[in-house]
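[1] Build me a structure from this.
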Amino acid sequence: MKLNADVGEGFGPWSVGDDAALMPYLDMANIACGFHASDPDGMDRTVCLALDHGVMVGAHPGYRDLEGFGRRSIPHEAESITRLVAYQVGALQAICDLHGAQVEYVKPHGALYHDMMRCEATFEAVLTAVAAMPGHPALMILAGAQNEKRKQMAECHQVPLLMEAFADRAYSDGGSLLPRGQPGAVYASTQQMVDQVMQIKTSGTVTSVNGREFPLSADTVCVHGDNAESIAAVARIRKALQTG
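    Model prediction:
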């Protein structure tokens, strides 16, 4: 199971997280594309940092919402979602072209990620954008038991899917991530993160905030670069994935 993180989420003189500390432990870097965070210089720095560490480059597009960090749902027509994703991934690919690199997958950010998991029309719009991109990138989505229809839709578009779980987020009884505004939604305990990753890896299950255990099969697990506790825990998570 590969380790991924959302990175490059500063803007201008403002930095978020510690990408330099995080990157050596990652397999996959979800790089912000300018709408919820980052800018051309920041994108270039983050791409170079990923390449220096042999980390796979992924695009992390979101709603145009710098003030809200892309965590506010903004209504769009389906065609606008497609263009929104294509525009941002195209910008990151142009930066990658400067360094002979390729965007290998797409992981929508924040509210766009959750909206595509809730709404088939939004998911279809994202798929349409990804399917048109050169290099046949994959689309990263939330792992869970309710993905059969999404798998069928992705097959129709010939877009590979990557199933993602989370090290530092609590799950609801329904299998979605507990909303950030609720108590306990973001873990502050390194051991709690390591235990959740190992449960997913070894048992193919996860336990909800209310103690319900349900199946969860994942290709990759995420730690958040804007969560200081996750950065502190990443070395132990990496070791657990390698040796557990």
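
[2] hey, let's count contacts and neighbours off CA atoms from now on
    Noted.

[3] Gly175 reaches Ser208, doesn't it?
    Yes. Counting by C-alpha atoms under 8 Å, Gly175 does reach Ser208; the two are 7.4 Å apart.

[4] shared neighbours of the two, anything?
    Listed as contacting both Gly175 and Ser208 by C-alpha atoms under 8 Å, 6 or more residues apart in numbering are Phe214.

[5] where's Glu155, which helix or strand?
    If you go by DSSP states H and E, Glu155 is part of helix 148-157.

[6] and the angle for the following helix or strand past that helix with helix 148-157?
    Using DSSP H and E, the helix or strand that follows helix 148-157 in sequence is strand 161-166. Taking axes from the mean of the first three to the mean of the last three C-alpha atoms, to 10 degrees, one finds that strand 161-166 is oriented at 140 degrees with respect to helix 148-157.

[7] Would you mind measuring from the most centrally placed residue in the chain to Arg72?
    With distances taken as C-alpha atoms, centre = their mean, Lys107 lies nearest the centre of the chain, 4.7 Å away. Distance, Lys107 to Arg72, using C-alpha to C-alpha, to the nearest Å: 17 Å.

[8] Equivalent analysis for Arg180, please.
    Taken as C-alpha to C-alpha, the span from Arg180 to Arg72 is 12 Å.

[9] Any idea how far the longest helix along the chain is from the middle of the chain?
    Using DSSP state H, we find that the single longest helix of the chain is helix 78-97. Distance of helix 78-97 from its chain centroid, counting by C-alpha atoms, centre = their mean, to the nearest Å, is 16 Å.

[10] So for that helix, what gets flagged as buried?
    For helix 78-97, a neighbour-count test (16 or more other C-alpha atoms under 10 Å) marks 78, 81-82, 84-96 as buried.

[11] which one of these is nearest Ala50?
    Nearest to Ala50, judged by C-alpha to C-alpha, of the buried residues of helix 78-97 is Cys96 at 10.8 Å.

[12] one more to put side by side:
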Amino acid sequence: MKTFDINADAGESFGRWKLGNDSELFKYVTTVNIACGYHAGDPATMRETVAKARDNGLAVGAHPGYPDLLGFGRRAIPVTEADAVDYMLYQVGALQGIAASEGVRLSHVKPHGSLYAEVARNPGLAVRISTLLQRLQPGLPMLIAPGPSTEKLREAGLPVVAENAVDLDFDDQGQNIIEKTPASKDPDTIAGQALLMANGQARTVSGAVIPMPVQSMCIHGDRPNAVDIARSVRLALEESNITVRSVFGSEN
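    Got it, this is the predicted structure:
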């Protein structure tokens, strides 16, 4: 029986500002990527989200972004590669410490927003980051879109898992079309895309079906109806005899 992973970006509240409904979302996903304080999140939210994910039996990963609370990490920030590497390590280390205090071992690292895009299209940066992540925790994989960076990481013998967002549109080159502010989307339409992605394909905005060789699909927790989307996606996969299970296995 085929298996597939559903990951979700979570822990994106900050102080008194609340974003997303992690408690409900966690009922339908198998892997979570927790914001580490640069684009969203704060220490208390990080701890709360780690504990909630642990209690739901989910794989727990770090979701580091650019230092951009105002832009939610979705603005392109001109930084050196050295700074990008240090931003990643700083945030992963912070979540790793909080997770360890809750009895949780990190399963992966998934960059966020514009930093994700930069890592995905810059193989040299991807290898540099992953090499240092191995010093932090041997075997710690990156979760990133298929493309030149995933290919280079595999060639270098570094751990990587390919994923992409099921709730974002694709252009004909397979690139995500980013919304400035996520809006509600039709859960049934997203569920149809999920079935394609579980079989290595995706439909673009032009209607073309393109290769999409991924092992995991992402649902963004900040989308207004993220819970409805996650429920529909999971139901569609299970009704198609696809077992929904974390690609990272049982971590905790």
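
[13] Please work out the TM-score for the two chains.
    The TM-score (TM-score structural alignment, normalised by the length of structure 1) is 0.91; 237 aligned residues with a C-alpha RMSD of 1.8 Å.

[14] Arg180 and Arg72 of structure 1: which has the busier surroundings?
    Arg72 (16 against 12; other C-alpha atoms under 10 Å).

[15] and the residue mapped onto that one from structure 2, what does it touch?
    Using TM-score structural alignment as the criterion, Arg72 of structure 1 maps onto Arg75 of structure 2. Contacts for Arg75 of structure 2 (C-alpha under 8 Å, 6+ apart) come out as 68, 113-114.

[16] same thing but 10 Å
    For Arg75 of structure 2, the contact set (C-alpha atoms under 10 Å, 6 or more residues apart in numbering) comprises 66-68, 113-115, 180.

[17] Not counting sequence-adjacent ones, nearest residue to the aligned partner of Thr82 of structure 1 in structure 2?
    Using TM-score structural alignment, the equivalent of Thr82 of structure 1 in structure 2 is Val85. Spatially, and ignoring its direct neighbours in sequence, Val85 of structure 2 is nearest to Ile129 (5.6 Å; C-alpha to C-alpha, 6 or more residues apart in numbering).

[18] So for Gly175 and Ser208 of structure 1, which sits in the more crowded spot?
    A direct count of neighbours by other C-alpha under 10 Å for Gly175 of structure 1 and Ser208 places Gly175 higher, at 21 against 18.

[19] distance of the more buried one from Thr220 of structure 1?
    Noted for Gly175 of structure 1: a distance of 16 Å to Thr220 of structure 1, by C-alpha to C-alpha.

[20] What of Thr202 of structure 1?
    Taking C-alpha to C-alpha, one finds Thr202 of structure 1 at 13 Å from Thr220 of structure 1.

[21] more neighbours, those two?
    More crowded of Thr202 of structure 1 and Thr220, by other C-alpha under 10 Å: Thr220, with 23 against 11.

[22] which residues touch that one?
    Thr220 of structure 1 neighbours (C-alpha under 10 Å, 6+ apart): 1-5, 27-28, 140, 142-143, 162-167, 197, 201.

[23] which one in structure 2 is aligned with it?
    In structure 2, Thr220 of structure 1 lands on Ser216 (TM-score structural alignment).

[24] quick one: the strands in the stretch 101-250 of structure 2?
    Secondary structure of the stretch 101-250 of structure 2 (DSSP state E, counting those that start in this stretch): strands located at 108-109, 142-144, 160-165, 169-170, 176-177, 201-203, 209-211, 216-220, 243-244.

[25] quick one on the thing from earlier: isn't there a strand covering the match of Arg72 of structure 1?
    No. Under DSSP: H, G, I helix; E, B strand; the rest coil, Arg75 of structure 2 falls outside any strand and is assigned coil.

[26] how close does it sit to Ala51 of structure 2?
    To Ala51 of structure 2, Arg75 of structure 2 is 30 Å away according to C-alpha to C-alpha.

[27] do Gly221 of structure 2 as well
    Counting by C-alpha to C-alpha, the gap from Gly221 of structure 2 to Ala51 of structure 2 is 17 Å.

[28] In terms of packing, which of those two has more residues around it?
    More crowded of Gly221 of structure 2 and Ala51, by other C-alpha under 10 Å: Gly221, with 25 against 19.

[29] That one reaches Ala183, doesn't it?
    No. Applying C-alpha atoms under 10 Å as the test, Gly221 of structure 2 and Ala183 come out as separate, 11.5 Å apart.

[30] ok, the aligned residue in structure 1 for Gly103 of structure 2 - contacts?
    Mapped onto structure 1 by TM-score structural alignment, Gly103 of structure 2 lines up with Gly100. Gly100 of structure 1 is in contact with 51, 93-94, counting by C-alpha under 10 Å, 6+ apart.

[31] try Ala198 of structure 2
    By C-alpha under 10 Å, 6+ apart, Ala198 of structure 2 lies in contact with 2-5, 212-217, 237, 242.

[32] which residues in structure 1 form helices?
    With DSSP H, the ranges of helices along structure 1 come out as 19-22, 40-52, 78-97, 110-118, 120-131, 148-157, 190-203, 228-243.

[33] So what touches the last one?
    Yep, that's helix 228-243 of structure 1 we're talking about. Under C-alpha under 10 Å, 6+ apart, the answer for helix 228-243 of structure 1 is 1-3, 5, 16-19, 21-27, 167-168, 186-198, 201-202, 221-225, 244.

[34] hang on, the earlier thing: what separates the match of Arg72 of structure 1 from Pro111 of structure 2, distance-wise?
    Using C-alpha to C-alpha, we find Arg75 of structure 2 at a distance of 14 Å from Pro111 of structure 2.
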